[in-house]
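just the structure for this:
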Amino acid sequence: MTTLVSERPVTRATRPLAAVLAAVGIPTFMVALDNLVVSTALPVIRTELHASIADLQWFVNAYTLPFAAFLLTAAALGDRLGRRRMFLGGIIVFTLASAAAALATEAWQLTTARAVQGLGGAAITPLALTLLARAVPPRLRNAAVGIWGGITGLGVAVGPVVGGAVVDGLHWSWIFWLNVPVGVLAVVLAATALDESRGDGRRLDPLGLVLSAGGMLLLVWGVVDGPEHGWTSGRVPAMLGTGVALLAAFVLWQARNRTPMLPLHLFRSRGFSLVNVVTLTFSAGAFGSVFLLAQFFQVVQGLSPLQSGLRTLPWTAAPMVVAPLAGLLAGRIGQRTLIVAGQVFLAAGLLWMALRLSVTASYPSLIGAFILAGIGMGLTFAPVSTMVLASVDTDAQGVASGTNNTIREFGVAAGVAALSSIFSSLGGFGSLDAFIDGTRPAVLTGSAILAVGAVVALWLPRRA
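Have a look, this model is predicted:
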């Protein structure tokens, strides 16, 4: 059996906290940035690559699908093969795929490169948090996770602005070229500032890998395709049904397997089970609403993508400031209090936006709602991550982080699909009034989903 890497105080003393945060934060920043940066650059890419509407959708979905489907698989491989080794591999794959995306001259080439980017991102996101938790002493862990959450928030904040700047004049390929030198720096930092660690050394579970990855891929793919192809067509129900069947088979196999990839006993922890429910409602309600609200300034008010991105900064930049503070306060007032407050602020912010949206709505009338929603997101990121890690044994932190991130990414896809379906059913892009008629009930639904998450969060343990 493989010997676990212990947390040695001497090692921590020789690793400056700033270096560790940079080693895990820079790659996470790249992944977070690429989640949003492409959306505002799609018009330029469409013109240069002569892409169809379907191509544009796959430029986004080709990244999201493998990212969500292989998070749990990457975490399991990291526990077996070495977390730092898998983390470095993810950075290298992501960087090379970014260069390939920048060099793309046809739509299918960009779609393929984006899919490989998603695979690299799946190895980065869950292992970054586990490596950070192993690299810092317990007394600094809440603060370190908070700072890491702020770095992630920065990627979310500048994504629309960077994408808007590209659309307004820069060549779209620079969205991806910028990742190359950053990726090289990230590899050097991770190799020098992080120590190797593994899980409990159990054998790999290849059947579990296939069932979980295949089930997540088909389920997310079906949710994404639902609004376009129809929920009752042969293709979408077949994908959703097969995805559910594969995930059910995965759960049954994990219950019977002596060395499961996902130990089901993790869900005996009330904190771990409930925090994952909150993660699902949070990502579905918040990011499903963001998908529609980000288009409001362009579609209704006729602003450029860059101007629109700048106007969303009160929302997207707030987590960068609030998340580190939440990490510092978690030890004093408890993660549950912060998570509940975050969901309430988010739900209230979206409700405010939905009620104020109109063709003649002024920007000052929405700033308060944007700030309130941004504070809510900032209060959520760090405490949720901390509770996920603290709710399980140290050896299971990698797979726990992977599970939580998988649920979050699925929530994003499901939220975008569900709220977009409401938007299309009750409104659309036919006129300014039609856009408002579709967006308002969709955002109200997002607010209701977040309110459900706030109620669930009341049953979380105050401190994991």
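
make it CA atoms for all contacts and neighbour counts henceforth
Fine.

can you pull the buried residues of stretch 416-430?
Within stretch 416-430, the residues that count as buried by 16 or more other CA atoms under 10 Å are 416-424, 426-428.

in strands only, show me those.
Judged by DSSP state E, strands contain none of those.

of those, which belong to helices?
416-424, 426 (DSSP state H).

can I get the residues you listed in CSV including distance to R202?
Listed next are those as CSV, based on distance: CA to CA, whole Å:
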residue, distance to R202
V416, 37
A417, 38
A418, 39
L419, 41
S420, 42
S421, 43
I422, 45
F423, 47
S424, 48
L426, 52
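
tell me which two in these are the farthest apart.
Largest separation among these by CA to CA: V416 and L426, giving 15.5 Å.

now do the contacts for V60.
The contact partners of V60, by CA atoms under 8 Å, 6 or more residues apart in numbering, come to 38-39, 114.

now list the buried members of the residues you listed.
Using 16+ other CA under 10 Å, the buried ones in the contacts of V60 are 38-39, 114.

next, count neighbours for W253.
Counted with other CA atoms under 10 Å, the neighbours of W253 add up to 18.

one more: I367?
Neighbour tally, I367, other CA under 10 Å: 18.

contacting residues around it?
So I367 contacts P314 (CA under 8 Å, 6+ apart).

list the buried residues for the strand or helix carrying it?
Following DSSP states H and E, one finds I367 within helix 364-390. By 16+ other CA under 10 Å, the buried positions in helix 364-390 come out as 366-390.

what's the host helix or strand of A191 in contact with?
For A191, the element it lies in under DSSP H and E is helix 179-193. Residues outside helix 179-193 that contact it (CA under 8 Å, 6+ apart): 15, 19-20, 22-24, 26-27, 30, 84, 88, 91-92, 94-96, 98-99.

contacts made by the very next helix or strand once past that helix with the rest, please.
Downstream of helix 179-193, the first helix or strand assigned by DSSP H and E is helix 206-229. By CA under 8 Å, 6+ apart, the surrounding residues in contact with helix 206-229 are 61, 65-66, 68-70, 72-73, 235-237, 239-247, 249-250, 253-254, 260-261, 410, 413-414, 416-418, 420-421.

now stretch 394-405
Counting by CA under 8 Å, 6+ apart, 68, 71-76, 78-79, 125-127, 129-130, 198-200, 261-262, 266, 276, 279, 385, 388-389, 392 sit against stretch 394-405.

need the contact partners of stretch 329-337.
Residues from elsewhere that reach stretch 329-337, judged by CA under 8 Å, 6+ apart: 142, 338, 383-384, 386-387, 457-458, 460-464.

let's compare: structure for the following, please.
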Amino acid sequence: MPLVVAILASFIAFLDGSIVNVALASIEDEFGGGLAGQQWIVDAYLLALGALILLAGAISDRVGRVRSLRIGLVVFGFASLICAVAPGVGWLIAARFLQGAGGALLVPSSLALINSTYVGPVRSKAIGSWTGWTSVAFVLGPLVGGVLVDYIGWRWVFAVNLLPVVVTLTLMRALRDPAPSVPGRLDIIGAALVALGLGGIVFALIEQPRLGWASPLLWSTLIVGAALIVAFLVRQGRVPNPLLPLSLLRARNFAAGNATTAAVYAAVGLGIWIITLFLLEVIQLPATIAGLATLPVAVASILFARLFGALSGRYGPRFFMAIGPIIAASGFACMLTASVQFNFWTQLLPGIVLYGFGLTITVAPLTAAVLGAVPSAQSGIGSAVNNAIARVAGLIAVAIAGPIIGNQLDIDGFHRLVLTTAGLLAVGGIVAAVGIRNTSHRAVEASQAAQCSDRPVPGAALVATGDTNP
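Below you'll find the predicted structure:
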């Protein structure tokens, strides 16, 4: 039951991160707003998710995983209802931010629930199942959204969230929280610094095509945003209960895994968004057909994610984290053949299939490597850091689309964004190949035993830094 609840809770958050993509054209037809409005509808959700997920991870460690999940589901469901009845684009963007706040509580708490419930190879398989289904949610979103937009209306893209929210809350009635694992006060000031800092940077990137690089408003928000992020990092090294414990970065696999996460998930966020928008606005396909285009990614994840999670647990994550992004990058490189004489079957489908297979190879080993480097007592904040980096990377990637392509998407702009996506994936593979170290089962189990018994175990320190190399 804990695995089912964890998958359902995260599935909801990931589904909403992508389901809205196919509704953007219909929303613009009703509300207006142009490319910037479409970016804000996507990024308001990602901004709240990325900015608040560290705070949510700290809350999960203090009040319990199950309680955090319940709060997140209620907030997410309420915000989804507001989105569904929004009278204008401003209301919709505000409600999307609230949705992101609810989602921020769902993702780290669900992963922490898995990390604290399962151990050893069973944990790797559980994480494989979790990553498989959450990856399916992210890619299945455009398909589900396309059907809803074409046959019912775009507002149902948000209203449909209420059903899985109710189902998950019902299943959670059988779960109980253990005693909170981490004492101490929450760093509210740190949370405000990172939220305002990210907001300033994202505002500057999204509004650049409208304001221009010479705008004082653009540069002031960009500089202030960057300064606030620096202030946040400085503060995390000084407060007794930081949202981002900098000590975690001393674990090699945690640091290298999060660097890989930044590159790969920037590509994931940008790639799915640009494929969907290209098919909708340049090729002008119906929303349902545009959503079907990314179905091979979901199929690959369903079929192979658990397998690669198990293989990672057996042989170590490094090989899979290195080769997976390179295969995914080659998929996007294939999409450079797209032209005005467009043929989906030859110009896009082969690349999407390669991308989906490469992503499936990558995700479960990546998640397992990062969580395996974190003590169980800090699994909430550890998963929150990893997910914050993933969401912020996707947020920034979508935000930079405007400066790359200008105010309007065309074939040349699609090529530039496809090349950018391929480059990000390749960087992720290289970082993993250089930075990740494999860990043996016996060393991992010894480390976990030490965490449970509070007695030192020889070799456990090596696991914490990811430096045990069989």
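
quick one: TM-score?
Once superposed, chain against chain, the TM-score is 0.88 (TM-score structural alignment, normalised by the length of structure 1); 437 aligned residues with a CA RMSD of 2.1 Å.

which residue is the nearest non-sequential neighbour of the aligned residue in structure 2 for A104 of structure 1?
Aligned by TM-score structural alignment, A104 of structure 1 pairs with A86 of structure 2. Nearest residue to A86 of structure 2 in three dimensions, chain neighbours excluded: L92, at 5.4 Å (CA to CA, 6 or more residues apart in numbering).

likewise for I93 of structure 2?
Nearest non-adjacent residue to I93 of structure 2, counting by CA to CA, 6+ apart: I41, 5.3 Å away.

okay, the angle between the helix or strand where the one you found lies and helix 188-211?
Assessed by DSSP H and E, I41 of structure 2 sits inside helix 34-63. Using axes from the mean of the first three to the mean of the last three CA atoms, to 10 degrees, the inter-axis angle of helix 34-63 of structure 2 relative to helix 188-211 is 170 degrees.

just how off-centre is helix 34-63 of structure 2 within its chain?
10 Å (CA atoms, centre = their mean, to the nearest Å).

so which bits of that helix are buried?
Under the neighbour-count criterion of 16+ other CA under 10 Å, helix 34-63 of structure 2 has 35-63 buried.

do the same with stretch 302-311 of structure 1
Quick answer for stretch 302-311 of structure 1 (16+ other CA under 10 Å): 304-311.

for A100 of structure 1, give me its contacts.
109-110, 113.

let's see 7 Å
Contacts for A100 of structure 1 (CA atoms under 7 Å, 6 or more residues apart in numbering) come out as A113.

distance check, it against G89 of structure 1.
Separation of A100 of structure 1 from G89 of structure 1 (CA to CA, to the nearest Å): 17 Å.

related to what we said a few turns ago, tabulate the buried residues of stretch 302-311 of structure 1 (a markdown table), appending secondary structure.
Shown next, in a markdown table, are the buried residues of stretch 302-311 of structure 1 (DSSP: H, G, I helix; E, B strand; the rest coil):
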| residue | secondary structure |
| --- | --- |
| S304 | coil |
| P305 | helix |
| L306 | helix |
| Q307 | helix |
| S308 | helix |
| G309 | helix |
| L310 | helix |
| R311 | helix |
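
secondary structure element for L285 of structure 2?
L285 of structure 2 belongs to no helix or strand, assigned by DSSP H and E.

and what of F410 of structure 1?
Going by DSSP H and E, F410 of structure 1 is in helix 397-426.

so the helix or strand following that helix versus helix 397-426, what angle?
Sequence-wise, the next helix or strand downstream of helix 397-426 of structure 1 (DSSP H and E) is helix 432-457. Here the directions of helix 432-457 of structure 1 and helix 397-426 differ by 150 degrees (the same axes, to 10 degrees).

what is the burial count for the alignment partner in structure 1 of S383 of structure 2?
Using TM-score structural alignment, the equivalent of S383 of structure 2 in structure 1 is S401. S401 of structure 1: 25 surrounding residues under other CA under 10 Å.

cool, N386 of structure 2 as well?
24.

quick check: L310 of structure 1 touching V161?
Yes - L310 of structure 1 lies in contact with V161 (CA atoms under 7 Å); the separation is 6.0 Å.

so who does the spatially most central residue of structure 1 touch?
By CA atoms, centre = their mean, structure 1 has its centre lying nearest to E409, at 5.2 Å. By CA under 7 Å, 6+ apart, the contact set of E409 of structure 1 is A68.

strands - which of the buried ones among the contacts of V60 of structure 1 land there?
Short answer: the buried ones among the contacts of V60 of structure 1 have none in strands (DSSP E).

nearest to A442 of structure 1, of these?
Distance to A442 of structure 1 across the buried ones among the contacts of V60 of structure 1 (CA to CA) is lowest for S39, with 19.4 Å.

and the closest one, what's its match in structure 2?
So, by TM-score structural alignment, S39 of structure 1 is matched to N21.

quick one, what contacts that match?
Going by CA under 7 Å, 6+ apart, N21 of structure 2 touches 142, 273, 276.

which one is D410 of structure 2 nearest to, not counting chain neighbours?
V282 (6.2 Å).

V5 of structure 2 too?
Spatial nearest neighbour of V5 of structure 2, chain neighbours left out: T168 (6.3 Å); criterion: CA to CA, 6+ apart.

ditto for W231 of structure 1
Nearest non-adjacent residue to W231 of structure 1 (CA to CA, 6+ apart): P237, at 6.5 Å.

now the aligned partner of the one you found in structure 2: which helix or strand?
Structural alignment (TM-score structural alignment) places P237 of structure 1 against W219 in structure 2. Secondary structure from DSSP H and E places W219 of structure 2 in helix 216-236.

that helix vs structure 1, average distance?
Once fitted to structure 1, helix 216-236 of structure 2 is off its aligned match by 1.9 Å on average (mean CA distance after the TM-score superposition for structure 1).

now for that helix, which elements pack on it?
helix 188-211 (3 or more CA pairs under 7 Å, 6 or more residues apart in numbering; DSSP states H and E).

quick one: average offset of the helix it packs on versus structure 1, please.
Counting by mean CA distance after the TM-score superposition for structure 1, helix 188-211 of structure 2 comes out at 3.0 Å.

so the one in structure 1 that sits across from I283 of structure 2 in the alignment, which state does it fall into?
Per TM-score structural alignment, the equivalent position to I283 of structure 2 in structure 1 is Q301. In three-state terms, and counting by three-state DSSP, Q301 of structure 1 is coil.
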